[in-house]
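Visitor: My questions are about this predicted structure, shown below with the sequence.
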Amino acid sequence: MSEFSRRTFVAASGALVSGLALGQAPAAPLTAGEVIDRIKKQVGVPWRPTTVDNLLTGSPETPVRGIATTMMATLDVVERCVAEGKNMIVTHETPFYLHQDHIDDIKDDATLKYKQDYCQKHDVAIFHFHDHWHAHKPDGIAQGMMEQLGWQKNVVEAENPKRFVFDGVPLATFVRQMQVHLKANTIRVLGDPALPVRRVQTSWGYLSRENGIKFFASPDVDVLVCGETREWEAVEYCQDAIQAGNKKALIVVGHVLSEQGGMIWCAEWMRGFVKEVPVGFVAAREPFWGTTHCA
């Protein structure tokens, strides 16, 4: 051992002994419960007594080695998080196939049990973070989607980034630009490809029949962008509105890609108040592939 190495070793050993002599215990590991408490404090809105925003696997005492935000904690996402050393997952959508996370009706299902057992084996704590991320000012999903798409200069209201104005780019070009930013395979569109895009209303995630009709019928909307909607409700209405002569369009992105940007931004937000462990984003894969993938 060199003289430098010997001196370094002795100094480090002395510091360790001195710390122990002073009764300094090693710092306690960050727990899932502590992370959730910080989220509640930082999100900026009162925590609702009834909410889906709950810890679904693990426990508040689960030691956190790393944190991943994601749009949807699919089994694929959970496995990739574990491979990255991140055992706390902050997911926007449920990992258990129903928004309210009720599983009594499928508690013996083999796929559900496999996923639960995997989480238990790898000490994974999954936190469902939906209601309060939308309630954040601005809406965390809308803010993140605006940034992912690069629409900051087009927003009508910075505090509510869901409406945008553009300079009349043709609809087909507009959709291709969205596809590039979102790395999308299966965006679906109703409307004339040559339609000039000027006034855009977004409804990320699920679009209900009522909001679909309200938004599409508005004289202030040329193009409505949503994640998903029922084809016999809002889609049919939009088809009929276009057939009746309205110069409008509907863009259906898919639920995962329509909120993914919000969870990219969530990771950035969480890094502001979680310093003890790595915090990163893990993408949920787009579930469908299009015919362009066929040989």
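Guide: Perfect, I can see it now. These numbers come from a predicted model, not from an experiment. Residues are numbered from 1 along each chain as shown.
Visitor: alpha carbons only for contacts and neighbour counts from here, please
Guide: Noted.
Visitor: Identify the residues contacting the nearest residue to R198 once chain neighbours are set aside.
Guide: Of all residues not flanking R198 in the chain, F166 sits nearest, at 4.4 Å (C-alpha to C-alpha, 6 or more residues apart in numbering). Contact partners of F166, counting by C-alpha atoms under 8 Å, 6 or more residues apart in numbering, are N154, V197, R198, R199, V200.
Visitor: now for those, which pair is the farthest apart?
Guide: Pairwise distances across the contacts of F166 (C-alpha to C-alpha) peak at 11.9 Å, for the pair N154 and V197.
Visitor: Looking at the two, which one has more neighbours?
Guide: V197 (21 against 18; other C-alpha atoms under 10 Å).
Visitor: Make sure I have this right: the residue nearest to R198 is in a strand.
Guide: Yes: counting by DSSP: H, G, I helix; E, B strand; the rest coil, F166 is part of a strand.
Visitor: That one and P193, how far apart?
Guide: 16 Å (C-alpha to C-alpha, to the nearest Å).
Visitor: can you check W133 too?
Guide: 34 Å.
Visitor: all strands of the stretch 151-295 of the chain, in order?
Guide: Secondary structure of the stretch 151-295 of the chain (DSSP state E, counting those that start in this stretch): strands at 163-170, 188-190, 196-206, 223-228, 249-252, 279-281.
Visitor: So which elements touch the fifth one?
Guide: Under the contact criterion of 3 or more C-alpha pairs under 8 Å, 6 or more residues apart in numbering; DSSP states H and E, the helices and strands touching strand 249-252 comprise strand 188-190, strand 223-228, helix 236-243.
Visitor: and the comparison structure, right after this:
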Amino acid sequence: MGVTIQEVIDRLKDSGPDTVDGVDGLLFGDPDAPVSGIVTAFSATHRVLRRSIALNANLVISHEGIFYSHRHEQTVPEADSVRRDKERLIEEAGLAVYRCHDFVHRCRPDLITRGLIRALGWESYLVKESPEAGILHLPKTTLNRLVQRVKERLDLPYLRVAGDLSAECSRVGILVGYRGGGRTAIPLYEGEGVDAVIAGEGPEWEAPQYVKDAAFQGKGRAYIALGHAESEEPGMKYLAEVLGRSFPCLAVHFVPETPVFRVV
């Protein structure tokens, strides 16, 4: 008999810290069913689910919630038609969907943060890791050149930036997902001496506004907003590599998505 869905889940649970009381868990599917293939994704969008079916992968590992909320509710009275159509696709295709959020963030190093740093090609510049942030010491550059490097490496059509594009940058903080708020980002500037923070997202009136004031005061600080998915997708690609090494008999695919927003 081949590898079961539960065996893949156990691999994720056994190799990392305890995730009790978190959001990780099997949302759909039979844990005893054999795995025909695995797809990892930032979110199991309708497109990702269709792609999984085409790849003959019956186990989809989604970092974020699949029904537009952090916590998964099994039954929703009068569920929206978008959710109903998505549920129908999952059930008719016999897909198993596993939420893998807490595990990858609680690993040391955080697999999502490390995945982004790997995608940027900056592993050799990593000087410090905390549970929430990675600190890099890069060759001196300008904010503008740093932004262009990030866009090129992550293949992003645009970035949102606060700060003087001509300012020099060397020490950089990395914050993935929703860690880009003031509580996590602002202390990095003076506490860690960073010139710029590269973050997924956070309230716009917190760290970006802080950087705007800092720039007005003549302090060369910057904030680069990647977007939540754009900051965490590389980590789920990294997870696919990890699972591929753990289960060499299985086809493991990472399926990216297009950006949620467009500039018009």
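Guide: Sure thing, it's come through. Being a predicted model, the structure only gives us computed values, none of them experimental.
Visitor: picking up where we left off before, could the helices and strands packed on strand 249-252 of structure 1 go into JSON lines alongside mean neighbour count and distance to P49 of structure 1?
Guide: Shown next, in JSON lines, are these (neighbours: other C-alpha atoms under 10 Å; distance: least, C-alpha to C-alpha, whole Å):
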{"stretch": "strand 188-190", "mean neighbour count": "15", "distance to P49 of structure 1": "38"}
{"stretch": "strand 223-228", "mean neighbour count": "22", "distance to P49 of structure 1": "28"}
{"stretch": "helix 236-243", "mean neighbour count": "16", "distance to P49 of structure 1": "36"}
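Visitor: and G14 of structure 1, which of these is closest to it?
Guide: Closest approach to G14 of structure 1 among these (C-alpha to C-alpha): strand 223-228, 59.4 Å.
Visitor: Run through who's touching the closest one.
Guide: 197-207, 215-216, 248-259.
Visitor: Just the endpoints, please. Distance across stretch 30-47 of structure 2?
Guide: Termini of stretch 30-47 of structure 2 sit 22 Å apart (C-alpha to C-alpha).
Visitor: give the contact list for G134 of structure 2.
Guide: Contacts of G134 of structure 2 by C-alpha under 8 Å, 6+ apart are T113, L126, V127, K128, G173, I174, L175.
Visitor: Now compare those and name the two farthest from each other.
Guide: The widest separation within the contacts of G134 of structure 2 (C-alpha to C-alpha) is 14.6 Å, between V127 and L175.
Visitor: Give me the aligned partner of V20 of structure 2 over in structure 1.
Guide: Here V20 of structure 2 is matched to P49 in structure 1, going by TM-score structural alignment.
Visitor: Also V176 of structure 2?
Guide: Structural alignment (TM-score structural alignment) places V176 of structure 2 against W204 in structure 1.
Visitor: Contacts only, for that match.
Guide: Residues near W204 of structure 1 by C-alpha under 8 Å, 6+ apart: I141, A142, V225, C226, G227, H255, S258, E259.
Visitor: What degree of burial does the counterpart of G37 of structure 2 in structure 1 show, as a neighbour count?
Guide: In structure 1, the residue matched to G37 of structure 2 (TM-score structural alignment) is G66. Neighbour count for G66 of structure 1, taken as other C-alpha under 10 Å: 19.
Visitor: Could you report the distance from G66 of structure 1 to A267 of structure 1?
Guide: 12 Å.
Visitor: hey, what's in contact with both of the two?
Guide: Here G66 of structure 1 and A267 have V279 as joint contacts, going by C-alpha under 8 Å, 6+ apart.
Visitor: Can you tell me, leaving aside adjacent residues, what's nearest to the equivalent of V256 of structure 1 over in structure 2?
Guide: Aligning on TM-score structural alignment places V256 of structure 1 opposite A229 in structure 2. Distances taken as C-alpha to C-alpha, 6+ apart place F42 nearest to A229 of structure 2, at 6.4 Å, with adjacent residues excluded.
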